[in-house]
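>>> okay, predicted coordinates and the sequence, questions at the end:
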Amino acid sequence: MSRTLFIADLHLCEEEPAITAGFLRFLQREALNADALYILGDLFEAWIGDDDPDPLHGEVAAALLALKQHGVRCYFIHGNRDFLLGYRFAHASGMTLLPEEQLLELYGKRILILHGDTLCTDDEGYQRFRHKVHQRWLQKLFLALPLFIRQRIAEKMRANSKNANASKSVAIMDVNPHAVTDAFQRHRAQWMIHGHTHRPAVHPLQINGQPAERVVLGAWHQQGSMIEVTADAVTLSAFPF
């Protein structure tokens, strides 16, 4: 049976080896029988450049490349944690980089995929920060810095983000309904798949009087989360590492 898989928000890092092990098993088992795998951002907890020699990056790249060599195409949309992931790593892993919003024609379904942070427009502070760090000149300047300085900056930014989020309401960090509707209408989509909020759920909607569904992936904290799309259904499921 033809099937395509979607995952997001693994936040891979050396400090969480169980999640990495679960992801590698997922690639070797579940993903091996798919037509394609779409990773919708935050594959890594942080990304400070493709030149980072972290052994975890090489291990993940090798596993993704092995998946491609078995005939499973792999696509990647940047998240808010790994938006600097570049073409060097993409080439090493066999992944195809996609824009921040991508419309898929999949088994007769029009599916809009994205990381999801752009939908959280009520969080104005985060949106200002996002606009700033996505400026190409600033990214080039950051990537030109020595690796150890980039590491220090990234650590400080993560600490600042954690502190800022601690004082925000749950609602402000969720998607804005108007932003969701606008994205559906711009792409004339019937389905939307995203991550970022770490709130796995299926949300039935009405867009221009027509039924639509927004499906949200869960984060890989205590278990894995994936969405499977076939000709018959769009299914959200969780599974143990």
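Arrived safely, thanks for sending. Predicted model, so just to flag it, every value in this text is computed and none were measured.
>>> please count neighbours and contacts with C-alpha atoms only from this point.
Noted.
>>> in three-state terms, label Gln102 for me.
Classification of Gln102 by DSSP: H, G, I helix; E, B strand; the rest coil places it in strand.
>>> with His178 instead?
helix.
>>> what distance do you get for it to Thr118?
Taking C-alpha to C-alpha, to the nearest Å as the measure, His178 falls 12 Å from Thr118.
>>> how about Gly22?
28 Å.
>>> circling back: higher neighbour count, His178 and Thr118?
The neighbour comparison of His178 against Thr118 (other C-alpha atoms under 10 Å) goes to Thr118, with 21 against 11.
>>> skipping its backbone neighbours, what lies nearest the more buried one in space?
Nearest residue to Thr118, sequence neighbours excluded (C-alpha to C-alpha, 6 or more residues apart in numbering): Gln127, at 7.6 Å.
>>> repeat that for Val234.
Distances taken as C-alpha to C-alpha, 6+ apart place Glu228 nearest to Val234, at 5.8 Å, with adjacent residues excluded.
>>> quick one: contacts for the one you found?
Arg3, Thr4, Leu5, Phe6, Val234, Thr235, Leu236 (C-alpha atoms under 8 Å, 6 or more residues apart in numbering).
>>> element containing it, please.
strand 224-229 (DSSP states H and E).
>>> helix, strand or coil for the residue nearest the centre of the chain?
Nearest to the geometric centre of the chain sits Gly41, at 1.8 Å (C-alpha atoms, centre = their mean). Assigned by three-state DSSP, the conformation of Gly41 is coil.
>>> correct me, but it touches Ala8?
Yes: applying C-alpha atoms under 8 Å as the test, Gly41 and Ala8 come out as touching, 5.5 Å apart.
>>> can you pull the residues that touch both of the two?
Jointly contacting Gly41 and Ala8 under the rule C-alpha under 8 Å, 6+ apart are His115, Gly195, His196.
>>> presented hereafter is structure B, for comparison with structure A:
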Amino acid sequence: MSRTLFIADLHLCQEEPAITAGFLHFLAREAVHCDALYILGDLFEAWIGDDDPNPLHQQVADALRALPVPVFFIHGNRDFLLGKAYGRASNMTLLPEEQVLACYGHRVLILHGDTLCTDDVGYQRFRAKVHQRWLQRLFLALPLALRQRIAARMRDGSKQANQHKSQTIMDVNAEAVEATMLRHQVSLMIHGHTHRPAIHRFALQGQPAERAVLGAWHQRGSMIQLDASGVSLIEFDF
């Protein structure tokens, strides 16, 4: 069966070996049999530069490179610094933050999803700052140990800030979703980021539309399958 698979929000790190093992099993069991694999951000819990010698990064790159199908990657809010060198090492094609695909008769917009959370004004301000190219170049020029300390401090700050935010604020804004879909002239969107797996069906200018949301990989894996019949959200054990 012809199908394309989408995953996001694995947050791979050395502290969670079960998730890494689940991902490697997924590649060998599911991804090997698809037409293409799209990773929609936050593959890693953090990314401080392609020069980070973390052995997990090499393990994942080797597994992705061994796949006999094309792999595509959209940056998330955790791994937005993942660069061309790692893309080459893992044989992943790096995509822009919004990409329209034509698959099996469907026209689908894929993205990480954080840009849709416009009610979280504080996060959007932070995102605008850290996506400035000059600031990214400055950060990547710092010694590795200093980058590690800065990244750890930023993750702690993010966790503390999110504890005081309502779940509604951290979800997507419906108007932002509709405006983005209309801008790209699509009726199907796939994204991650919110960790709220679901397929939402709604009307877009009087026409049926769908927004498929990937789940995060915590106790179980999550993928979206797109084929000629449409989208399906699938959860599975590691």
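Done, it's in. None of these values were measured; they are calculated from a predicted model.
>>> in which helix or strand would I find the aligned partner of Met157 of structure 1 in structure 2?
Under the alignment (TM-score structural alignment), Met157 of structure 1 maps onto Met154 of structure 2. Assigned by DSSP H and E, Met154 of structure 2 falls within helix 144-163.
>>> which position in structure 1 pairs with Thr168 of structure 2?
In structure 1, Thr168 of structure 2 lines up with Ala171, judged by TM-score structural alignment.
>>> contacting residues for Thr230 of structure 1?
The contact partners of Thr230 of structure 1, taken as C-alpha under 8 Å, 6+ apart, are Met1, Ser2, Arg3, Thr4, Tyr107.
>>> distance of it from Glu105 of structure 1?
12 Å.
>>> structure 2: which residue goes with Leu217 of structure 1?
Residue correspondence to structure 2 (TM-score structural alignment): Leu217 of structure 1 is matched to Leu214.
>>> ok, how many other residues are close to that match?
Neighbourhood size, Leu214 of structure 2 [other C-alpha under 10 Å]: 30.
>>> any idea how far the residue lying farthest from the centre of structure 2 is from Gly230 of structure 2?
When each C-alpha in structure 2 is compared with the mean C-alpha position (C-alpha atoms, centre = their mean), Gly206 comes out farthest, at 29.6 Å. The spacing between Gly206 of structure 2 and Gly230 of structure 2, counted by C-alpha to C-alpha, is 20 Å.
>>> equivalent analysis for Arg220 of structure 2, please.
Counting by C-alpha to C-alpha, the gap from Arg220 of structure 2 to Gly230 of structure 2 is 23 Å.
>>> and Ile169 of structure 2, by the same measure?
Taking C-alpha to C-alpha, one finds Ile169 of structure 2 at 30 Å from Gly230 of structure 2.
>>> what's the answer for Pro143 of structure 2, then?
According to C-alpha to C-alpha, Pro143 of structure 2 and Gly230 of structure 2 sit 47 Å apart.
>>> quick one: which of these two has more around it?
Gly230 (14 against 9).
>>> and the more buried one? What does it align with in structure 1?
In structure 1, Gly230 of structure 2 lands on Ala233 (TM-score structural alignment).
>>> tally of neighbours for His11 of structure 2?
Number of residues near His11 of structure 2 (other C-alpha under 10 Å) recorded here: 19.
>>> touching, it and Glu45? I think so.
Yes: here His11 of structure 2 reaches Glu45: they are 3.9 Å apart, a contact under C-alpha under 8 Å.
>>> report the contact partners of Leu82 of structure 2.
Trp47, Ile48, Gly49, Asp50, His75.
>>> now, which of those residues sits nearest Lys84 of structure 2?
The closest of the contacts of Leu82 of structure 2 to Lys84 of structure 2 turns out to be Asp50 (C-alpha to C-alpha; 8.3 Å).
>>> so the closest one, which of the three states?
coil.
>>> please name the nearest non-neighbouring residue to the residue nearest to the centre of structure 1.
Per C-alpha to C-alpha, 6+ apart, closest to Gly41 of structure 1 is Gly79, 3.7 Å.
>>> Glu45 is in contact with that neighbour, correct?
No: counting by C-alpha under 8 Å, Gly79 of structure 1 does not reach Glu45; the two are 9.7 Å apart.
>>> name the residue in those two with the higher neighbour count.
Comparing Gly79 of structure 1 with Glu45 by other C-alpha under 10 Å, the one with more neighbours is Gly79, at 28 against 16.
>>> which SSE is the residue mapped onto the more buried one from structure 2 in?
Aligning on TM-score structural alignment places Gly79 of structure 1 opposite Gly76 in structure 2. Assigned by DSSP H and E, Gly76 of structure 2 belongs to neither a helix nor a strand.
>>> equivalent analysis for the one 4 residues further on, please.
Under the criterion DSSP H and E, no helix or strand holds Phe80 of structure 2.
>>> what about it, distance to Leu109 of structure 2?
19 Å.
>>> what of Phe72 of structure 2?
In terms of C-alpha to C-alpha, Phe72 of structure 2 sits 14 Å off from Leu109 of structure 2.
>>> between the two, which is the more surrounded one?
Taking other C-alpha under 10 Å, Phe72 of structure 2 and Leu109 do not tie; Leu109 has more neighbours (21 against 17).
>>> which residues does the more buried one contact?
So Leu109 of structure 2 contacts Glu98, Gln99, Val100, Leu101, Met181, His184, Val186, Leu188, Met189, Ile190 (C-alpha under 8 Å, 6+ apart).
>>> done for today, thanks.
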